[in-house]
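J.: quick check, what structure comes out for this input:
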Amino acid sequence: MQAIDRTQRQLIEQLAPITESELIPLETALGRFLAEDVYAEQDVPASDISLFDGYALSAPSACGSSRQVAGVTYAGDAPAVLPEGDFVWRIFTGAPLPDGANAVIAQESVTSSDGRAVILHESMSVGAGVRPKGADSRRGQRVLCAGTRLDAAELGLLASIGCAQILVVRKPRVAIFTTGNELVAPGEPLEPGKIYNSNHIILVSALTRLGVEIVDLGVLPDEASAIRTALLAAAKHVDLVLTSGGVSVGDADLVRQVVSEIGTIESWRVFLKPGKPLAFGRIGSVPFIGLPGNPVSTFVTFFLFVRPALRALAGGDPQIDRPPLNLPLAQDWVAGDRPEFIRVRRERAASGETRLQPFGDQNSGLLSSIAWADGVALIPADRTLMCGDMVDYFPFEGWYL
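T.: Have a look, this model is predicted:
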């Protein structure tokens, strides 16, 4: 069995980033990866602007001085010209400073009897109350690098420099299969010995959240010839073949066996609980990942191994994860002989401290444990932990970045 980090590295090393790109509207680019560096074509802001409602003036200026109001500028107006001498210019938040002004005094810091003149109640220095030209980005400045995943903040930045379209990496195409004669689609009659296929919706949902083009090829029976035909056909059209089930050591676990015959298996066991029977390799030149069949194992190994693989395919950083939180356990825990990701939920103790409460039954077939939990805690192998001991906690919401 291989360690988790070694398996991740070995998997990533066999992946070649997608080189095809496409130009798409900015509003459709959420979750996509930039295919090239992006540079600002103009300064943002395009001129010095006021940080608040007040009066633009030429600094330095002394407290107690009186100034005449020479005009007014609103956000969206073109810059005016401040006359020389003891003048101020009425200005509002986001408006460009008039030529000749270099500071803004807040309207709360002046008094005015008739709106035509003001008395300053504080001294002003050059640059006070001003957002300088180019403070956000300068013309010619690189604002985002190739490989950046575009979320709301990045899209807002691109909009601020005037981008209407953006060049992004083509979405990874992933063929998914679930395997097993026992699987029945939800809504169909459940005959004796059958179970509803939950892994299919887990994979489809997770891949959708991660912005992947899904090639859904349904359920594979426990039959070597059918598995062989389906995998070979799928590998002709996708960037990754992904299966769940059929990679352990049972007589009906045929996926790993078939892939080893038509391609290569680089690894098939990970020093991990849940999720030891994980396989990866190639079908021809196309990467293959075979996830274990138990639904919790499918869920955990997807985010540990498939997610970074997808980022690598899209040209992003596969090791982008935020550092885990370090939080105390809410009960004693005796670890097994493998590192274990246990399902936990943050709960507030009477003392006000946030602690991690494990789900009562950590069986890898219980999807109720995943639905109940808000993350997983990593328990090192061969450790006995006491209530209050600190562990690494990985919240689920971080897994969709």
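J.: use CA for all of it now, contacts and neighbours both
T.: Will do.
J.: show me where the stretch 151-300 of the chain has helices.
T.: Along the stretch 151-300 of the chain, the segments classed as helices by DSSP state H, counting those that start in this stretch run 152-160, 198-209, 224-234, 255-262, 295-301.
J.: correction: the previous question concerned the stretch 1-150 of the chain.
T.: So, for the stretch 1-150 of the chain - with DSSP H, counting those that start in this stretch - the helices run 4-13.
J.: looking at the helices of the stretch 151-300 of the chain, which is nearest to Asp337?
T.: With CA to CA, the closest approach to Asp337 among the helices of the stretch 151-300 of the chain belongs to helix 295-301: 17.0 Å.
J.: and for comparison, fold this next one:
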Amino acid sequence: MLKFDDAQARFAASVAPVCESESIWLELAPGRVLASNLASRSEEPLPAAGTLLQPGHIAALAAQGYVEVPVFRLVEVALLRVDDAPTDAAPDANSPMLEALVHSLGAVVRRRGHVPAEGARLHDALVDLIEEGECDVVFVSGAPQLFAGALVAAGGELLCRQVDMNPGRAVLLGKLRGRPLVCLPADAAAAYVSFVLLVTPMLRRMQGRALIYPPVSRVEPDFFVPHHGEGDAFWRVERATAADGTDWVRAAVRADSQPDASVATLGDASGLVRIAPHMSGRTQGRVPYYDLSRWLC
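T.: Take a look at the predicted model:
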């Protein structure tokens, strides 16, 4: 089992930027990553290669006469769900959420699939997705134990079996014929947290971005932390600013909440805080804060 920091680094190091680039009209470039440095036609600076282009960058480029710019092509994703078919009583929460998360990073979903929780069926689905070669990365939802066996049986390599974090402990990372595969936990809240913290740096690196880890600030928590043993705990929180200008956060979901309530509050969080192992009671001091407005773009 990997510590969180080691796992985060391993996920990012397992991939390389998508090398192909294309030249597109300037007005279509916002949200795309600049693939190469451009020659300045005046004394004004230009965005460097690896910059995620924003409207302000477009203005700067247009002011220097550029009408087209080279950008990395979009990262293409396959989503594969492994479980029983959804029903009215047990609908599929993960697939729509994961597709929305992929789109928030500026990647695109090219393939969607579903197989029952059977090792042979999962093995065949993974091989088919990789052999077709249509996608740069495959995200599997659910059945981590089956995923590990199916990957190895297909000739793949398991790079990360578990991460010492909560939620998200059951996330796995592998490679099959040079392509990365990530198996996310079946629980929607755990899949959400592991995607934000482990997968988004990986996707940014594949996109060719210069900055793959957004800034992590520190905030004052205003909630009681139950004892959680080993591993880093990541709480969904809502951020606020006190009258004296101090940033503080309150929990967006209680530690003793039911799973349905946990999913219901997924959209309420402004970020995640990292609580160190064995920290319990009323926390003393400031803790790392992962701002979702930065980590999900």
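J.: of all the helices of the stretch 151-300 of structure 1, which gets the most neighbours per residue?
T.: Of the helices of the stretch 151-300 of structure 1, the one with the most neighbours on average (mean count of other CA atoms under 10 Å) is helix 295-301, at a mean of 24.
J.: can you state the residues of structure 2 onto which that helix aligns?
T.: Here helix 295-301 of structure 1 aligns to structure 2 at residues 188-194, judged by TM-score structural alignment.
J.: how about the residue nearest to Leu325 of structure 1 when sequence neighbours are not counted, secondary structure?
T.: Sequence neighbours aside, Tyr393 is the residue nearest to Leu325 of structure 1 in space, at 5.0 Å (criterion: CA to CA, 6 or more residues apart in numbering). Reducing the assignment to helix, strand or coil with DSSP: H, G, I helix; E, B strand; the rest coil, the entry for Tyr393 of structure 1 is strand.
J.: residues in contact with Tyr393 of structure 1?
T.: Taking CA atoms under 8 Å, 6 or more residues apart in numbering as the definition of contact, the neighbours of Tyr393 of structure 1 are Pro324, Leu325, Asn326, Leu327, Gly375, Val376, Ala377, Leu378.
J.: of those, which is the most crowded?
T.: Greatest neighbour count in the contacts of Tyr393 of structure 1, by other CA atoms under 10 Å, goes to Ala377: 26 neighbours.
J.: which one is the aligned partner of Arg209 of structure 2 in structure 1 nearest to, not counting chain neighbours?
T.: Under the alignment (TM-score structural alignment), Arg209 of structure 2 pairs with Gly316 of structure 1. Across the structure, with CA to CA, 6+ apart as the measure, the residue nearest Gly316 of structure 1 apart from its sequence neighbours is Gly147 (4.3 Å).
J.: could you do Leu158 of structure 2 as well?
T.: Take Leu158 of structure 2 and drop its neighbours on the chain: the residue closest to it by CA to CA, 6+ apart is Gly174, 4.3 Å away.
J.: before we move on, the earlier item: you'd agree the match of Arg209 of structure 2 is in a strand?
T.: No - going by three-state DSSP, the assignment for Gly316 of structure 1 is coil, not a strand.
J.: closest one to Val247 of structure 1 among the helices of the stretch 151-300 of structure 1?
T.: With CA to CA as the measure, helix 255-262 is the member of the helices of the stretch 151-300 of structure 1 nearest Val247 of structure 1 (4.9 Å).
J.: elements contacting that closest one?
T.: In this structure, helix 255-262 of structure 1 packs against helix 224-234, strand 279-283, with contacts taken as 3 or more CA pairs under 8 Å, 6 or more residues apart in numbering; DSSP states H and E.
J.: report the angle between the axes of it and strand 279-283?
T.: 30 degrees (axes from the mean of the first three to the mean of the last three CA atoms, to 10 degrees).
J.: three-state assignment of Leu378 of structure 1?
T.: Applying three-state DSSP to Leu378 of structure 1 yields a three-state assignment of strand.
J.: quick check: the residue nearest to Gly316 of structure 1 touching Ile320?
T.: No - applying CA atoms under 8 Å as the test, Gly147 of structure 1 and Ile320 come out as separate, 11.3 Å apart.
J.: higher neighbour count, the two?
T.: Gly147 (20 against 10).
J.: can I get the helices of the stretch 151-300 of structure 1 in JSON lines including distance to Leu183 of structure 1?
T.: As requested, the helices of the stretch 151-300 of structure 1 are exported to JSON lines (distance: least, CA to CA, whole Å):
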{"stretch": "helix 152-160", "distance to Leu183 of structure 1": "39"}
{"stretch": "helix 198-209", "distance to Leu183 of structure 1": "9"}
{"stretch": "helix 224-234", "distance to Leu183 of structure 1": "15"}
{"stretch": "helix 255-262", "distance to Leu183 of structure 1": "16"}
{"stretch": "helix 295-301", "distance to Leu183 of structure 1": "12"}
